[in-house]
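**Student:** A predicted structure for the sequence below; I have some questions about it.
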Amino acid sequence: MPTVLKALAGTLALTMCASTSVRALDVDPGDYTALPPGTSAFIMYGNYAQRNSINVVGVGDINQGYQLDSAVGIARFVHWMDIAGITVDPQVLIPFGSLYNGRLGGSRVASSSGFGNPILAATAWLVNKPDPVYSTYFGITPFLTLPLGKYDRDAAVNIGSDVFQATLQAGLIQGIAPKFHVDLIGDVTFSTDSRVAGPGRQYLTRDASYQAQSYLRYALTDKISLAVGHSYTFGGDQYVGGIKNGLRTEGHQIRGVVQAFLDPTLQIQVAAFHDFGVKGGFEQDFGVKVRLLKVFAASK
């Protein structure tokens, strides 16, 4: 056990910054709706989560002495345009915030605050069929995460990282009945290697990680919708010097979401979530995400 915990202290920084990046790629209900070319949007996210246990593959849950809270925001800028008859939305995501109240093996660790790694992305809609009831949207989104956030290799936790990440995501929205839609999203993420703290500055490598997300949405009124969702992440085994360290990205998350339009161009969303079945990482006991979406109509 002491050897495992020592390895954790050396590689937890990469685990947490990777978790922040993965959460930045979480999809909300309706995100894969194609808006008219010329439309722009500014989206602000606020996410709070508590973690009071960690799971290590081969060891199990460690419920004492491991803790981490996070308050993370994301500023997102999106613009829809037409390219050769296909709707495309280039966008940039800028994470920021703080990881704090951290404990490793019962010892306090310094918090990390500032900007995370920025993300560039663009969805291309291969199917774009709006309909009052049976609308269908299918898009593919490449993401590129850049290692420009705040990062200290010798720190226990970091809001940023020193790795590039490339993600390919596909999303489908399908109307299945009056007022009901289903959202299905899947993605795969690849990461470059990182140097970790400690003797020899060994490399930390990570296998590809995968995520599957789904929602069932119900339009309560013309302005208010409700959704329940599930996310499953898996893969992402980590290796230090070619040896597995017991950390990976595997776990389930259940979500409840309320979306409401305050006016035709301004929407607020509140979501609550809970992790379970986590293997090889921190479990979020409880989290809340608030999103504010402002749409700027297409220019005429």
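**Tutor:** That came through fine.

**Student:** going by C-alpha atoms from here, please, whenever you check contacts or count neighbours.
**Tutor:** Fine.

**Student:** surely residue 272 meets residue 257?
**Tutor:** Yes. Counting by CA atoms under 8 Å, residue 257 is a contact partner of residue 272 at 6.7 Å.

**Student:** all strands for the stretch 201-300 of the chain, in order.
**Tutor:** Applying DSSP state E, counting those that start in this stretch to the stretch 201-300 of the chain gives strands spanning 203-206, 209-219, 224-235, 238-240, 243-244, 250-263, 266-279, 282-296.

**Student:** residue 12 is in contact with residue 153, isn't it?
**Tutor:** No. Between residue 12 and residue 153 there is no contact under CA under 8 Å: 10.5 Å.

**Student:** can you list the strands of the stretch 201-300 of the chain in a markdown table and add mean neighbour count?
**Tutor:** Shown next, in a markdown table, are the strands of the stretch 201-300 of the chain (neighbours: other CA atoms under 10 Å):
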| stretch | mean neighbour count |
| --- | --- |
| strand 203-206 | 20 |
| strand 209-219 | 20 |
| strand 224-235 | 19 |
| strand 238-240 | 21 |
| strand 243-244 | 13 |
| strand 250-263 | 18 |
| strand 266-279 | 18 |
| strand 282-296 | 19 |
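
**Student:** let's bring in a second model and compare:
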Amino acid sequence: MFNHQTSIAGFAMSDLVRVACAAMVAVLSSSVLADVKPDPGDYTALPKGTDVVVLYQQNPRGDEVYSGGHKVADDLDLKMNVGVLRLIHFTDFFGTGYTWDPQVVIPFGHQEVGLSDSKTSGLGDITFGGTLWTIADLERNEHLGWSVFFTAPTGSDKDEGFGLSNNRWAVDFQVGYIKGLTDKISWDVIAETEFYSDQRSTDSKKDPLFQLHNHLRYNFTPETYAAITYRHNWGAKETLEGATLATSHDNGTAGFTVATMVNKQLQLMGQVMRDVTVREGVKIDNSLQFRLAYFY
């Protein structure tokens, strides 16, 4: 699955420039949940038999573009309006007594790039997989989960710089731990590694991406919490026939989240994220996210 080869003999310099420009914008995909970013509380193992329908609405905005730590553009005028449908089912892991949650993530959205006066809309790359919990203690608020997610190149406008469509397979491994430090304070830490196949139409290669997510949550009540977040990622250098399309990441993002249970089945979440350091890619000045989760 990860060895798709495409001949690019005679690949013209104009094509190389086009792919490099597309890669510059497509790097945003890692900021728009294409790699299944965990929100505060996501590594909580819910009771077996629980189903969850989650709908996200995200609005990333960015002007500055960095490559190798140097600003290469400051007028990109990138605007994205992204929706994500996520379907989750908590169940027993094949009679072992452990909990796992097979799920599917379907992104879709609209993108505008003022610098190139381009507009793109459509379906993003679909992700499927799940988490297996080896610690699932709701009473003590301690959870340890091991995740595998596969992303398929199903998105629209492949190779045209659409941030939700990478035209390559990816496999994402995560391990997440939640620990209740006090009755009201919890710490979530998630380590993640994502591997990529060669890009299917150009054969460009992409190194693994490494990420670390930290969430510190304060529970005002059992139904309502606020959280501060810091994420950092490294790697993901992309090359084509020896030419560098994107240098390695060394990017950091900070955020703030508020969530509350409206009733026993419905949760509302609001979140704001902002890149605080970017070595490679588009710097997101602000990204607002709203999440609606229905539990049944």
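**Tutor:** Happy to help now that I have it. This structure is a prediction, so every number in the text was calculated from the model and none was measured.

**Student:** on that earlier part again, which stretch among the strands of the stretch 201-300 of structure 1 comes nearest residue 27 of structure 1?
**Tutor:** Across the strands of the stretch 201-300 of structure 1, residue 27 of structure 1 has its closest neighbour in strand 209-219 (7.5 Å, CA to CA).

**Student:** from the contact counts, what lies against the closest one?
**Tutor:** Here strand 209-219 of structure 1 touches strand 180-191, strand 224-235, going by 3 or more CA pairs under 8 Å, 6 or more residues apart in numbering; DSSP states H and E.

**Student:** can you list the ones you listed in TSV and add distance to residue 62 of structure 1?
**Tutor:** Listed next are those as TSV, based on distance: least, CA to CA, whole Å:
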stretch	distance to residue 62 of structure 1
strand 180-191	27
strand 224-235	20
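
**Student:** of all these, which one is nearest residue 43 of structure 1?
**Tutor:** Residue 43 of structure 1 lies closest to strand 224-235 among these, at 18.1 Å (CA to CA).

**Student:** residue ranges for the helices of the stretch 1-150 of structure 1, please.
**Tutor:** For the stretch 1-150 of structure 1, the helices defined by DSSP state H, counting those that start in this stretch occupy 2-24.

**Student:** tally of neighbours for residue 183 of structure 2?
**Tutor:** Other residues near residue 183 of structure 2 number 11, with proximity taken as other CA atoms under 10 Å.

**Student:** middle-most residue in structure 2, spatially?
**Tutor:** Nearest to the geometric centre of structure 2 sits residue 33, at 2.7 Å (CA atoms, centre = their mean).

**Student:** distance of that residue relative to residue 27 of structure 2?
**Tutor:** Shown here: residue 33 of structure 2 relative to residue 27 of structure 2, a distance of 12 Å by CA to CA, to the nearest Å.

**Student:** for the nearest residue to residue 140 of structure 2 once chain neighbours are set aside, give me its contacts.
**Tutor:** Of all residues not flanking residue 140 of structure 2 in the chain, residue 180 sits nearest, at 7.0 Å (CA to CA, 6 or more residues apart in numbering). By CA atoms under 8 Å, 6 or more residues apart in numbering, the residues touching residue 180 of structure 2 are 140, 141, 142, 186, 187.
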